[in-house]
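Trainee: sharing a model that was predicted from the sequence below.
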Amino acid sequence: MTLISYAQNAEDVLLWRALGHIKNGFYIDAGANDPVDHSVTKAFYDAGWHGINIEPLPGPHAALLAQRPRDINLALAAGAGDGRLTLFDIPAVNGWASPAPEVAEAHRAAGFAVAELTVLVRTLAGICAEHVQGAIHFLKIDVEGFEAEVLRGMDLKRWRPWIMLIEATRPGSRESNHQGWEPLVLAHGYRLAWFDGLNRYYVADEHAELQAALSVQPNVFDDFISHHLAHAMAATEEARAARARAEAQAALALAQAEEQVAQAGAQAAQAARERDEARQRAADAVAASRESSILSNVMFRKFDEVCVRVQLAQEAKLAAEAELAALRESTLGAQTEIKLLRDTALAAQADAAQAREAHVKAHQDGLRALMWAHELEHKLVGIEGSRMWRLNASLRLLGDGAPLRRAALRLSANQRLRRLLLPVLLRFPRLGRRVAASLAAIRMQTPPGALAPALVPDELRELPVSARAVLADLQRQRGA
């Protein structure tokens, strides 16, 4: 598989040639800077490696945190001891930040602006003691003239990177500066394997077999391309694909245009036919319009007639509704009169029923009075013909006749009883003469206020007052 190189001088190609056979290796990058541009570790990270990135500048450190989640990303500088130092940054040039004051002065002398910031410092030995748990396959140091301080803070007896890659020229120059720090490396069992014009490669004695892989510069047999070229090739391929898509779309558009031209021709012919047909329809419409005008006049006249008929019908309807309302009022009046007549008829029927009851009762009273008269006359005839009656005639004239007189007066005062007895007395003239003579004599002998009310037994309450009075007189006579 083709290796994509991100390092500025193909350092990752040489390291991959020596260490690419190791799966999930471990690295330490002192002065890591950007996680992509000029990165020695990017290709290894993409291949599954991980490690420690030491970067004191805030911007690159934030990018490392975002793009290297498997790595340990430390916002500090490596040095000979723990503490703080002043870092001199060159904002115009990425990767030129250095803790060395003489380097900052050189950049100022060249006309570059220099920014100062204070950062934490830790030794590589302390960082390894805290974070390293296995082999360190390579250590890369790029600190712009501060290499000796970094190496003084590393315990190469305890921590043995297989390969050390150290920048060995002054910043922005081909002039080598390794003389001041290389003895610190060689004295701890490392030997120089390669110098690429910028960096010096050292191999630990215990891994001397790796030195042969570092003895030749990167070349065609390493099967690599720079990520800039890869990006350009990808962009070119994308451009080719876009061009192919555009050409395909253009061909499709041309075919569609030709089809549309053909359709337009067919539509033009169709439009011509439709135009001729429209002209014929227009002529027909003119003729039809004339006929329609005639028919319209006829229809208007008929419409006027219908309107008149509708008006008459509406007037007739209103008149019928008024007549219906009057009829309803008349019906209501008739219903009221019928109800009054019904009520009157019911009252008359009730009065007639009462009259019939009174007539029946009067008839019954008359029959009882007739029977009583017959019995009374029979009794009177018997009494008058008796010997005792004749013997007591003088005594009766001397005795108190008040009860008999009161009875006679009551009988003669009762209009209803007189109406009942009058026909009886007419049928019996003898009895009538005697009753009349007796009543005359009684009226002459009866003083005013002689008629006093008397208690009537319950069994005689149904008899007329006159009959009860006569019966009482007879009973007194019998008792005498």
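Mentor: Arrived safely, thanks for sending. Residues are numbered from 1 along each chain as shown.
Trainee: can we go C-alpha only for contacts and neighbour counts from here?
Mentor: Will do.
Trainee: quick check: next helix or strand after the helix or strand containing Trp372?
Mentor: Counting by DSSP states H and E, the element that carries Trp372 is helix 227-384. The helix or strand immediately downstream of helix 227-384 is helix 387-391, counting by DSSP H and E.
Trainee: against Gln475, how distant is the residue of the chain positioned farthest from its centre?
Mentor: What lies farthest from the middle of the chain is Leu391; by C-alpha atoms, centre = their mean that is 127.4 Å. With distances taken as C-alpha to C-alpha, to the nearest Å, Leu391 is found 19 Å from Gln475.
Trainee: ok, Gly111 next?
Mentor: 177 Å.
Trainee: which one of the two is surrounded by more residues?
Mentor: Using other C-alpha atoms under 10 Å, the more surrounded residue of Gly111 and Gln475 is Gln475, with 12 against 9.
Trainee: below is structure B, check it against A:
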Amino acid sequence: MMGQLKRFILSILNYIRHKKSYSQDGEDVALLGFYEGVKHYKGFYVDIGAHHPVRFSNTHLFYKLGWRGINIDPTPGSMKAFRFWRLRDINLEIGIGAQNDTLKFFCFNDPALNTFDAQVAQQRNTGKPYKVIREVEIPIRPLIDVLIEHLPKGQVIDFISIDVEGLDLEVLQSNDWQKWSPKFVLVEDHEFQIEQLEKSKIYVFLKSQGYRISAVLKRTIIYQKIVN
């Protein structure tokens, strides 16, 4: 399995070099490779920790191809840009978590680093070059509740992208995987090691939900639903 993964990573990197990417590490182009040969397909995504409609976006490339979806980010004011650039999308300025609650949100001088995770915030708050510039209380909701309220009736989710800087597992656990089981899940995972997969709580959780690894990027793992 390790040899297959490494060969696949090399093929993905070669593919990315020849395509225009908006993601931080080529996640969008890597995922698009799975849709090669499927002409004019316009799917649906859910982007949690969307950050910006273009910068570091895992969904902007798909939006340009006619896709649409739901963008979610708790950063105050973040949805102003989404409402301008993503007219077809549903844009929500909220946090996602295990239960309805209010959490302290750490805002950095680079919004891509914003996080609910106090430990991650402390590690990054070095002042060189990144620092926390404010702390705000933000309401959070489970993903299941947000999808019940905002997902169009009968809509199939093609992929979910999760990048919430530290609480990605909690976001995954807040979904109803029996009701919404997208073909692909993109998730940032700092515990992930190819040689020791079981050390990753995210890997263990998604495996239990019927997913396997399909691609490994620098920070993000792409999981694919196993179809029996």
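Mentor: Great, that's in hand. Everything numeric here is computed off the predicted structure, so don't read it as measured data.
Trainee: fetch the TM-score of the aligned pair.
Mentor: Remark: TM-score between the superposed chains equals 0.81 [TM-score structural alignment, normalised by the length of structure 2]; 200 aligned residues with a C-alpha RMSD of 2.1 Å.
Trainee: what helices and strands are in contact with the helix holding Trp372 of structure 1?
Mentor: Judged by 3 or more C-alpha pairs under 8 Å, 6 or more residues apart in numbering; DSSP states H and E, helix 227-384 of structure 1 is in contact with strand 3-5, helix 415-427.
Trainee: what sits against the closest residue in space to Ser176 of structure 1 that isn't next to it in sequence?
Mentor: Nearest residue to Ser176 of structure 1, sequence neighbours excluded (C-alpha to C-alpha, 6 or more residues apart in numbering): Thr169, at 4.1 Å. Counting by C-alpha atoms under 8 Å, 6 or more residues apart in numbering, Thr169 of structure 1 makes contact with Glu175, Ser176, Asn177, His178, Leu198, Asn199.
Trainee: now a PyMOL select for only the buried ones of the residues you listed.
Mentor: Buried residues within the contacts of Thr169 of structure 1, by 16 or more other C-alpha atoms under 10 Å, are selected in PyMOL with:
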select buried, resi 178+198+199
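Trainee: of the contacts of Thr169 of structure 1, which are reproduced in structure 2?
Mentor: Contacts conserved in structure 2 for the contacts of Thr169 of structure 1, using both residues aligned by TM-score structural alignment, their matches' C-alpha atoms under 8 Å: Leu198.
Trainee: what about the equivalent of Leu61 of structure 2 over in structure 1, how many neighbours?
Mentor: Matched to structure 1 by TM-score structural alignment, Leu61 of structure 2 sits across from Ala43. By the measure other C-alpha under 10 Å, the count of residues near Ala43 of structure 1 is 20.
Trainee: distance of Ala43 of structure 1 relative to Glu167 of structure 1?
Mentor: 19 Å.
Trainee: okay, and Leu192 of structure 1 sits in which element?
Mentor: strand 190-195.
Trainee: start and end residues in structure 2 for that strand, please.
Mentor: Against structure 2, strand 190-195 of structure 1 falls on residues 211-216 (TM-score structural alignment).
Trainee: neighbouring contacts of that stretch?
Mentor: Leu5, Phe8, Ile9, Ile12, Ala30, Leu206, Ile221, Ile222, Tyr223, Gln224, Lys225, Ile226.
Trainee: if we use 6 Å, what do you get?
Mentor: By C-alpha atoms under 6 Å, 6 or more residues apart in numbering, the residues outside stretch 211-216 of structure 2 that reach it are Ile221, Ile222, Tyr223, Gln224, Lys225, Ile226.
Trainee: which one in structure 1 is aligned with Asn14 of structure 2?
Mentor: Checking with TM-score structural alignment, Asn14 of structure 2 has no match.
Trainee: what's the offset of the helix or strand hosting Asn14 of structure 2 from the middle of its chain?
Mentor: Secondary structure from DSSP H and E places Asn14 of structure 2 in helix 2-16. Relative to the centre of its chain, helix 2-16 of structure 2 is centred 21 Å away, using C-alpha atoms, centre = their mean, to the nearest Å.
Trainee: need the next SSE after it, C-terminal direction.
Mentor: helix 27-32.
Trainee: just say which of the helices and strands packed on helix 227-384 of structure 1 is most tucked in.
Mentor: Mean neighbours per residue, mean count of other C-alpha atoms under 10 Å, is largest over these for strand 3-5, with a mean of 22.
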